[in-house]
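Enquirer: Next one to model:
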Amino acid sequence: MTPTIGQYPAARFRRLRKSDALRRLAQENALSVNDLIWPMFVRDGVNITDPIASMPGVSRLSVDLIVKQAETAATLGIPAICLFPYTDPDKRTEDCAEAWNPSNLANTAIRAIKAAVPHIAVMTDVALDPYNINGHDGLVRNGIILNDETIEALVKMSLAQAEAGADILGPSDMMDGRIGAMRAALEMSGHRDVAILSYAAKYASAFYGPFRDAVGAGSRLVGDKKTYQMNPANTDEALRLVQRDLTEGADMVMVKPGMPYLDICRRVKDAFGAPTYAYQVSGEYAMIMAAAQNGWIDGEKAMLESMMAFRRAGCDGVLTYFAPRVAQILHNGG
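Expert: Model prediction:
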């Protein structure tokens, strides 16, 4: 589109900024509670709140309290939550077998939430790092992260989560070919309506640190994840990965992290028109919170501005730890 504008003083852009009413009329993008997915961390025990030091305001919660948090999400109108388990260290093994245990922490939480709040969409994480003694998203042999063997494990994990009642599976592992294998297994097992929100363009980022603390994988990680997560220098590769995952049966795609990769969000949405999401990851959240707590920025305004940045970049929704605060502000007419 080539805009047609007059010359100053006929054209004064400030006219449409004069008042709140005019600014609202001219606003190009809007933020809604329907754009939010709230990530939550679940741990074992009963009535336990375990604050995460590197993520102020975020805690690991026992299943009974996660259910209450899911009820809060529903009350606020947040359409979906996403579960991440903090697995007992004794259950983290080389073969990651706890990942597909029907009674593991994540699957237990799914059942409890769906029993209490059946209409909220429950999204899960499909990756082995919470169950892996090595802290990696895939099976490890002699220091090598195995692709095809990991896919077999991820399929079993996906079927267990679908059986527990998950509405959306979120494969975050970045193994080649896992979407097609998961989709085929879901179809064959009768879980045809379970959606896949693929972490299609997940970068090997420094912004994941607090999350790894939250799920207990950071201290266990041996090496790095650069052989399967994307090089931050690449953009065209992201489009190829998204195209592949959509072709293999992904219903939605995600870019991760969020704000440092808004250019990728825009390119993905423009190229494919598919439902596109971003994950405002733990490091992004922690930076805004830390700066706000130090009085260096207005935390609420920065939070809302960051949300609008995702919408402006073409995202249909955002996974964000700010979800309940944003929803509350929107309900109050903010």
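Enquirer: going forward, measure contacts and count neighbours with C-alpha atoms only.
Expert: Will do.
Enquirer: which helices and strands does the strand or helix carrying Ser158 pack with?
Expert: Taking DSSP states H and E as the definition, one finds Ser158 inside helix 148-164. For helix 148-164, the helices and strands in contact under the criterion 3 or more C-alpha pairs under 8 Å, 6 or more residues apart in numbering; DSSP states H and E are helix 105-116, strand 121-126, strand 168-171, helix 178-188.
Enquirer: before we go on, could you also do this sequence so I can check it against the first one:
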Amino acid sequence: MEAQLFAGIDTVPDLSAELTLSEALDKYKEEESPNKKGSVQEMRRIEAWKKHPLAKLKLSLLTPQHFLAYRKERLKKVAKNTVRLDLSLISVLFKVAADEWGMPYLKNPVSLRKLSVSKGRDRRLKDEEGTRFERELLKCRNVMVRLIVAFAVHTAARQGEILRLQRADINLKRRTVIFRDTKNGDDRAVPLSRDALVIIEGLLNHHDGEQVFPITRDALVSAWRRILQRAEIKNFRFHDLRHEGTTRLFERGLTTMEVQKITGHKTLSMLLRYTQMNVDHVVDRLDATEPAKGLDRIAVAAFAMKPAAEAAACAETEEALPKTVVPFRARR
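Expert: Below you'll find the model as predicted:
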């Protein structure tokens, strides 16, 4: 089989020697996945694919019909974006096999019509859900889980960024942490709120290890699922804490640039996807920042005039307005 592969032939070789999808996934996992930013997530996706019946088939026997059927069934269980990522992995694998593994005869069976993906999640816990979540979180015996959830909300950091945080990345004097090798490929310095600082200082005094939050991802995920189950909360992911934290930063009055500095979003459009401000909070902010005097108060003052005839007179003649005010004119 190896000789056929590197000969670059464009005809189908002996099927008995051809890789199955499962074998190709193992090869891809060993050679390609380690070089990717999201290698951990991709490797988990590979292991899931290997359990599917299609993994037993030879690559050249896989057809678009196989993956159309897969997509149809998978959409009954998971979100569109999850299915899109599942199929994207197989599509890339076939491209690598054809271009780099000496299998130019392979045709990509995943050239399907692209799934439309939602513009973004807007999941925030409702008041009663938040109460139940906090109650069960406080019951969690692993204090590290409670601290990580609180820190995630305060910093809007991703789960992986928090778990990779090292003691050397903390600057208590400047009240900053540095998240290394983030999803965007950059290191990100993030200022700490007082509450976030208390969490970090407490942890650094509690243990001598290099990992600030000494817990495995599997342990965190298991605890998270138990909390949601006991709180009877559905469709709430750990990543939604990043949405929650980002939204709270805006609700506290930080500017867009300040929030971007903390969250690391490259574009405003991406940042806004992570923001679901409560309209009632926006109304409160408008009231709190309403100017007490000046041109912005002219309309309010005008309608507060007594008697009503004075308001009518103001509308009829520009002389009734202060000389410093230029009334709006309709565009011709």
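Enquirer: Quantitatively, what TM-score do the chains reach?
Expert: The TM-score (TM-score structural alignment, normalised by the length of structure 2) is 0.22; 120 aligned residues with a C-alpha RMSD of 6.6 Å.
Enquirer: With respect to Ala195 of structure 1, which of the helices and strands packed on helix 148-164 of structure 1 lies nearest?
Expert: Of all those, it is strand 168-171 that lies closest to Ala195 of structure 1, at 4.7 Å by C-alpha to C-alpha.
Enquirer: Could you give the number of residues near Arg225 of structure 2?
Expert: 16 (other C-alpha atoms under 10 Å).
Enquirer: I meant Thr247 of structure 1, not that one.
Expert: Quick note: Thr247 of structure 1 (other C-alpha under 10 Å) scores 12 neighbours.
Enquirer: ditto for Leu65 of structure 1
Expert: Leu65 of structure 1 has 18 neighbours, counted by other C-alpha under 10 Å.
Enquirer: any idea how far Ile110 of structure 1 is from it?
Expert: Noted for Leu65 of structure 1: a distance of 13 Å to Ile110 of structure 1, by C-alpha to C-alpha, to the nearest Å.
Enquirer: show me what contacts Asn171 of structure 2?
Expert: Applying C-alpha atoms under 8 Å, 6 or more residues apart in numbering, one finds that Asn171 of structure 2 lies in contact with Val177.
Enquirer: Mean neighbour count added to the helices and strands packed on helix 148-164 of structure 1, as a markdown table?
Expert: Putting these into a markdown table (neighbours: other C-alpha atoms under 10 Å) gives the following:
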| stretch | mean neighbour count |
| --- | --- |
| helix 105-116 | 21 |
| strand 121-126 | 24 |
| strand 168-171 | 24 |
| helix 178-188 | 19 |
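Enquirer: Of the ones you listed, which is nearest Ala292 of structure 1?
Expert: Of all those, it is strand 121-126 that lies closest to Ala292 of structure 1, at 29.3 Å by C-alpha to C-alpha.
Enquirer: Counting by contacts, list what the helix or strand just after that closest one packs against.
Expert: Using DSSP H and E, the helix or strand that follows strand 121-126 of structure 1 in sequence is strand 140-141. For strand 140-141 of structure 1, there is no helix or strand it packs on, judged by 3+ C-alpha pairs under 8 Å, 6+ apart.
Enquirer: picking that back up, how about CSV for the helices and strands packed on helix 148-164 of structure 1, with distance to Arg212 of structure 1 added?
Expert: Putting those into CSV (distance: least, C-alpha to C-alpha, whole Å) gives the following:
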stretch, distance to Arg212 of structure 1
helix 105-116, 17
strand 121-126, 13
strand 168-171, 16
helix 178-188, 22
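Enquirer: which one of the ones you listed lies closest to Ala291 of structure 1?
Expert: Closest approach to Ala291 of structure 1 among these (C-alpha to C-alpha): strand 121-126, 29.0 Å.
Enquirer: helices and strands around the closest one, which ones?
Expert: Packing partners of strand 121-126 of structure 1 (3+ C-alpha pairs under 8 Å, 6+ apart): strand 80-85, helix 105-116, helix 148-164, strand 168-171.
Enquirer: number of nearby residues for Met289 of structure 1?
Expert: That count, for Met289 of structure 1 with other C-alpha under 10 Å as the rule, works out to 23.
Enquirer: ok, it touching Lys301?
Expert: No. The criterion here is C-alpha atoms under 8 Å, and Met289 of structure 1 misses it with Lys301 at 11.5 Å.
Enquirer: sorry, back to before: I'd like to know which of the helices and strands packed on strand 121-126 of structure 1 is closest to Asp125 of structure 1.
Expert: Using C-alpha to C-alpha, the nearest of those to Asp125 of structure 1 is strand 168-171, at 4.9 Å.
Enquirer: circling back to that earlier point, and of the helices and strands packed on strand 121-126 of structure 1, who's closest to Phe41 of structure 1?
Expert: With C-alpha to C-alpha as the yardstick, what comes closest out of those is strand 80-85 (4.8 Å).
Enquirer: Give me the contact list for the closest one.
Expert: Residues outside strand 80-85 of structure 1 that contact it (C-alpha under 8 Å, 6+ apart): 36-43, 70, 73, 105-106, 120-125, 130, 215.
Enquirer: Which of the helices and strands packed on helix 148-164 of structure 1 sits closest to Ser282 of structure 1?
Expert: Nearest to Ser282 of structure 1, of all those, is strand 121-126, at 15.1 Å by C-alpha to C-alpha.
Enquirer: angle of that closest one against strand 80-85?
Expert: Strand 121-126 of structure 1 and strand 80-85 are oriented at 30 degrees to each other (axes from the mean of the first three to the mean of the last three C-alpha atoms, to 10 degrees).
Enquirer: all strands in the stretch 201-334 of structure 1, in order from the N-terminus.
Expert: Here the stretch 201-334 of structure 1 has its strands, by DSSP state E, counting those that start in this stretch, at 252-256, 276-280, 317-320.
Enquirer: Mean neighbour count and distance to Ala26 of structure 1 added to these, as CSV?
Expert: As requested, the strands of the stretch 201-334 of structure 1 are exported to CSV (neighbours: other C-alpha atoms under 10 Å; distance: least, C-alpha to C-alpha, whole Å):
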stretch, mean neighbour count, distance to Ala26 of structure 1
strand 252-256, 25, 29
strand 276-280, 25, 25
strand 317-320, 24, 22
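Enquirer: Tell me which of the ones you listed sits nearest to Thr150 of structure 1.
Expert: Of all these, strand 252-256 sits nearest to Thr150 of structure 1, with 20.6 Å by C-alpha to C-alpha.
Enquirer: For the closest one, name the packing helices and strands.
Expert: Judged by 3+ C-alpha pairs under 8 Å, 6+ apart, strand 252-256 of structure 1 is in contact with strand 195-202, helix 236-248, strand 276-280.
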